[in-house]
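Novice: A predicted structure for the sequence below; I have some questions about it.
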Amino acid sequence: MTWHPANITEGCFTNYFISSCQPSFLTFLTFLSQYLGHSRDDKLRSARALDNEYDFIIVGAGSAGCVVANRLTEIKNWKILLLEAGDEQPVVTEIPGLLGVLPDSTIASSYDYLRKGEVCKLSPYQCIITRGKVMGGSSSINAMIYNRGMKRDYDDWEKQGNPGWNWDNVLRYFKKSENLKSKIPAGDATNHGIGGYLSVELREPEKYAESIHNAWKETGLKEVDYNSGENLGTARIQFTLKDGIRQSTNDAFIRPIRGVRSNLTVRTKIQVTKVIIHPKSKRAIGVEYVEPGTKLTKKVFANKEVILSAGTYESPKLLMLSGIGPVDHLNEAGIKVVKNLPVGKNYQDHIGLSPYEFVVNDFQNFNDADKYVEDVKNFMQNKEGSYKMSGGILDNTAYLQTEYETRPGIPDIEMFGLNKVDIVNGVEGNATCAALAYRGYYIMYTTLTRPDSSGWLILNITDPTFSNPIINPNFFSNEKDLKTLVAGMKLWKRVIETESFKKSGLTAVKTPAPACEKFATDDDKYFHCVAKNYVQAFYHPVGTCKMGPSADPEAVVDSRLRVHGIKGLRVIDASIMPAVIRGNTNAPTIMIGEKASDLIKEDWKSSISL
């Protein structure tokens, strides 16, 4: 493979992380493509035709699909096929500080939100969300944050009719994957795993993050291990890194077994277009797919199950293309209805924005391609230098309560910092484009941990198979979300007033947002205006194939992740979450893959030969 930014042939590219390009940075991008654009797995590609049938077909080699492929191939007499629409994982993904060049590149897909109402009006970046289209899925392009969410999140899942999904049950699956390599401040070792496939590390402390961490503690927040099940407080961020290098689920779960376990077949650049369902038995018996550069449909069959792990956008799309979904919408799309289910409903994501930027007082700007190249080589050889920093993310986070959350110990706001382009203040229009590690200011984000608003996803009926689905996130459809976000943005003032912050070498700047200049920047009307005009999603979409009992009007799969009313078909990815958890979604999706693998083994135990 050859990785490159999507628009490099046009002279530059821009995205949510990176703004306008100058010639020196274009030179740097060209270097990255030539030096780091290959994959360590290129030699493992196979031109051999697929067999006619396998025991299990897994569609999607992302955060969950790679886990499931690993665990099912532990059963030696099971033959597993793992299909990925994207390409092999390139070396460029390994460097944490190069996160910014990944979203708008050949290993990602971009999805536009439906621009409706008062959101998505002012910046092209607000309502475009990218997902990994590559081995490892979004775990190959994300910010590498390992965050499980809260105990209450999973206990609530079980209370909604999903037995076996409470915290005590899922904790063992988090621990099963994990290989914690750092001592967690305020942490209890019994909450973490040692010896699993997935490496988790703390990063070397960064001085500005330490200052903000201390500032939060000065305000009265306690230090916590946010992966303990309770996260109200401030914490060092835990990352999916191995000796400072990104560890995607492809790195962790597939590379150790690929070419070693003969019962695993991996194929990349294969787009599955439909699940084949027997019309009489209502059983999934295989999939239809197309290969690169063609629209010629081929078929491959599953003796036991088809497993959709294509993610919150593509798994519901595939179900609907296969005749499983809302009957009225399928009729409109001209698709024969196999099963009427609420596929695509219950769409949720974390949302937020930044009211402040913290400027580094003694920052020296760089605009030197030779410096960028030198630092990349230094990282690759010594794991040192500017590119250790994960996409510019400060390694501190804080979970807080506003007046709109009165239950003890439950945060409704998360605060974190990111060294990046400022969406609200339009800095992307005039900033020097440089690697994130060289930017001289931090954007301080306020996000909702658990929005009450939810949206939906449907097929684009003009080209349902090869077009992206239509997504309406429905931000602020519940007014409480807006009130909570406004209250949360004002909490940053607590940090700015501390002695720790005053000594940090940072200065807080709140330039009036262009669309809200008529309001004073400390007025509630200003914060309301900013929230409505500049809110953005945070790349944690869930819920479109909701897990729940058949009596639940929004449920698509049961507690064993089997599609209601269809035999031999499961969905195993973030789309099954009944609600977004109070944390990032990569770790929970990996957990879902671990638990689902055990459920499959239980259901097929009579056919297991170890």
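Specialist: Noted; the coordinates are in hand.

Novice: hey, let's count contacts and neighbours off CA atoms from now on
Specialist: Will do.

Novice: residue 520: neighbour count?
Specialist: A count of neighbours around residue 520, defined by other Cα atoms under 10 Å, yields 12.

Novice: would you map the helices across this structure?
Specialist: Secondary structure of the chain (DSSP state H): helices at 23-36, 65-72, 151-159, 167-177, 207-218, 249, 311-321, 327-333, 369-382, 479-489, 492-496, 499-502, 524-534, 586-603.

Novice: let's have those in a markdown table, adding distance to residue 267.
Specialist: Converted to a markdown table, these look like this (distance: least, Cα to Cα, whole Å):
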| stretch | distance to residue 267 |
| --- | --- |
| helix 23-36 | 22 |
| helix 65-72 | 12 |
| helix 151-159 | 34 |
| helix 167-177 | 24 |
| helix 207-218 | 41 |
| helix 249 | 16 |
| helix 311-321 | 18 |
| helix 327-333 | 30 |
| helix 369-382 | 28 |
| helix 479-489 | 42 |
| helix 492-496 | 47 |
| helix 499-502 | 51 |
| helix 524-534 | 40 |
| helix 586-603 | 19 |
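
Novice: and residue 347, which of those is closest to it?
Specialist: The minimum distance between residue 347 and the helices of the chain falls on helix 311-321, with 8.3 Å, by Cα to Cα.

Novice: ok, and here's another one to check against it:
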Amino acid sequence: MASTKEQSADATSTLLNVLNRSGGVRGRFIFAVAISTAGSLLASRLSEDDNTTVLVLEAGQLHDKDPLIDKPNKYLGQLFQPSYDWGFKTVSLINLSGSETGKGLGGSSNINFMQWTRPTKVDIDAWQRLGNPGWTWDNLLSYFKKSENKKEHDRLTRVLVYLPSIILYFGGNNFGTVTPIYSIDPKTRTRASSYTSFLRPHLSRPNLTILTGATVTRLITRENAHPKDESLTAEAVEFICEGQTHRIDISREVILCAGTLKSPQILELSGIGNPEILSKAGIEVKLPLIGVGENLQDHTFIYGVCFEIKDDVAQKIPYEIKQPDHLAYFHSSSLAWVPFQTFTNKTGEETISQLLPQLTPESKKSSAQKTNITTDDTLKCSIKEQYIVLSDILSNPNLPDCEFLTSCRFGGFPNGPKPGKSYLTFSVGGMYPWSRGSVHTKSKDPLEHLEIDPNYLEKDIDLELLLQGVKFLRNFQNNPIFKDIINEEINPGPTVNTDEDLRDATGTLSMLPREKGGVVDPALKVWGTNNVRVVDLSIVPLTVSVHTQSTAYVIAEVAADIIRGKISRWY
């Protein structure tokens, strides 16, 4: 039996031969452009229908049975290696640069931390609140369950989630401390990516063709012939493979699954986006959509409040926990979601009065004035509505907005580990970012680097949450319980004692009403087009308060049912 790599090579050769002979391919095709975390699942689901032919165009390569991906303890080893990671660079930022995004079948599920967390009910219901009928926790819960698998016999058809004994955060109300869950196969001790879980078991389907090494350059569109219909129809996909430019005609629809940073680029190269940005890049405007590439949101973390553990305590730590190849190494961690008010001793009213007046678009230091996102009134209105939702969350003492993660390993900077010592490291993350960034193409050249401005920590509240979280963690050494465990603080270290001393991107093609700067409608179709959809985390209008892998899968599951006509009541 041919290996998956040989199968992929055969598919590539066959497809390119057809293209070279005929100049194009026609048929009942659905095109999935690039395979992000969501895309592998989507391609698998759509190809379940024998009457639908799915063609996948992926710029990256097939990383099958690659130890750098499969071994959980290698999860940082792929970063900024061109075969695995796009290696995107952001615009110049103070102390920050770069954004890791997985490249290849499976997308970022090949290189992420594998943590599996469902969003809260408040997270998902906010999507409907912002103008997307049907996108609610109650409607999506069954889709979260669909992509999870707790049974060994079914492990090849769904993502295998290893479940520790404590499962407390699947009910839509993430609060308190739990043992994290990871998408790791407990039998093989390997990463369960979207490719290995959903796509690899079905590569032999005759109606599923995957072409790797194919960089999509643009969608070729035409205007509708009816004078009253100003919508666009994508009639072909243009891509580069093996140094040659190819075109494939579209008979049904095309789905962008290239992720939060790449999907906006493809639309802009196709003439769909903000006219000012397109004109600056020398691209003809086919469809004005000012929200393309805007509303970029990302979680920010501080990793490395690190304490040295006392020797007598360290001797009691099980051997397996210290070994990265053991699952216990991962599941020795603990995860906590905590409301900001809990560790700052501030009431909701105090928090709002101190931090929110400077954040609303109507204030003297409005969002549009403080950032370079846009001055367009449409986007300002959209941001204002998001801030209202975030204000409700921040003022509710029962809704966590910070995440704390604990691990039995060394971390942080500037100091290094001491030989023979054991460590306990804490991290803090702000799970509802207020800062908004953007991503745009700079020219017609699809291979030129994107202009990515994440705008991290531009809003004071994002930095305040992290600083207060770090102070809270550093104070553990004064806690009577921890005094019996901790020897001393290693990082950031006792010399760091003032505020002055001291990422899961979503949203760039937001699912919002068009009049509010939205790019896709509740059916995930690009506003103003007839047959172009987006299925990845770029459609999330307001980011979720957890790690985003499960959310990407849910978007794909819902999209598959929308495309197959199984959902129509929502919109």
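Specialist: Structure received. It should be emphasised that the depicted structure is a prediction, and the values quoted were computed from it without experimental measurement.

Novice: with mean neighbour count and distance to residue 472 of structure 1 as extra columns, can I get the helices of structure 1 in CSV?
Specialist: Below are the helices of structure 1 laid out as CSV (neighbours: other Cα atoms under 10 Å; distance: least, Cα to Cα, whole Å):
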stretch, mean neighbour count, distance to residue 472 of structure 1
helix 23-36, 18, 34
helix 65-72, 26, 26
helix 151-159, 19, 24
helix 167-177, 19, 31
helix 207-218, 21, 35
helix 249, 27, 29
helix 311-321, 26, 12
helix 327-333, 15, 15
helix 369-382, 16, 39
helix 479-489, 21, 16
helix 492-496, 17, 30
helix 499-502, 18, 39
helix 524-534, 20, 16
helix 586-603, 22, 22
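
Novice: and the ones you listed: which comes nearest residue 459 of structure 1?
Specialist: If you check each of these against residue 459 of structure 1 by Cα to Cα, helix 311-321 wins as the nearest, at 6.5 Å.

Novice: matching residues in structure 2 for that closest one?
Specialist: Per the alignment by TM-score structural alignment, helix 311-321 of structure 1 matches residues 259-269 in structure 2.

Novice: can I assume residue 69 of structure 2 is in contact with residue 83?
Specialist: No - using Cα atoms under 8 Å, residue 69 of structure 2 is not in contact with residue 83; the gap is 11.3 Å.

Novice: more neighbours: which of these two?
Specialist: Between residue 69 of structure 2 and residue 83, counted using other Cα under 10 Å, the more crowded position is residue 69 (24 against 16).

Novice: circling back: the match of helix 311-321 of structure 1 vs structure 1, average distance?
Specialist: Taking mean Cα distance after the TM-score superposition for structure 1, the mean distance separating stretch 259-269 of structure 2 from the aligned residues in structure 1 is 0.4 Å.

Novice: how far off centre is that stretch?
Specialist: 14 Å (Cα atoms, centre = their mean, to the nearest Å).

Novice: which residues does it contact?
Specialist: 36-37, 216-219, 256-257, 273, 278, 283, 292-293, 439-441, 444, 446, 450, 505-509, 534, 536-539 (Cα atoms under 8 Å, 6 or more residues apart in numbering).

Novice: what distance do you get for the equivalent of residue 129 of structure 2 over in structure 1 to residue 548 of structure 1?
Specialist: Aligned counterpart of residue 129 of structure 2 in structure 1: residue 159 (TM-score structural alignment). Between residue 159 of structure 1 and residue 548 of structure 1 the computed distance is 10 Å (Cα to Cα, to the nearest Å).

Novice: the residue mapped onto residue 184 of structure 2 from structure 1: neighbour count?
Specialist: Matched by TM-score structural alignment, residue 184 of structure 2 corresponds to residue 241 in structure 1. Residue neighbour count, defined by other Cα under 10 Å, stands at 25 for residue 241 of structure 1.

Novice: tell me the contacts of residue 241 of structure 1?
Specialist: 144, 199-201, 247.

Novice: out of the helices of structure 1, the one nearest residue 138 of structure 1 is which?
Specialist: Nearest to residue 138 of structure 1, of the helices of structure 1 and by Cα to Cα, is helix 586-603 at 8.1 Å.

Novice: so the closest one versus helix 311-321, what angle?
Specialist: Interaxial angle of helix 586-603 of structure 1 relative to helix 311-321 (axes from the mean of the first three to the mean of the last three Cα atoms, to 10 degrees): 50 degrees.

Novice: what does helix 586-603 of structure 1 rub up against?
Specialist: Contacts for helix 586-603 of structure 1 (Cα under 8 Å, 6+ apart): 63-65, 67-68, 71-72, 139, 145-149, 170, 173-174, 176-177, 560-561, 572-574, 608.

Novice: 7 Å - rerun?
Specialist: If you take Cα atoms under 7 Å, 6 or more residues apart in numbering as the criterion, helix 586-603 of structure 1 is touched by 63-65, 67-68, 71-72, 139, 146-148, 173-174, 560, 572-574.
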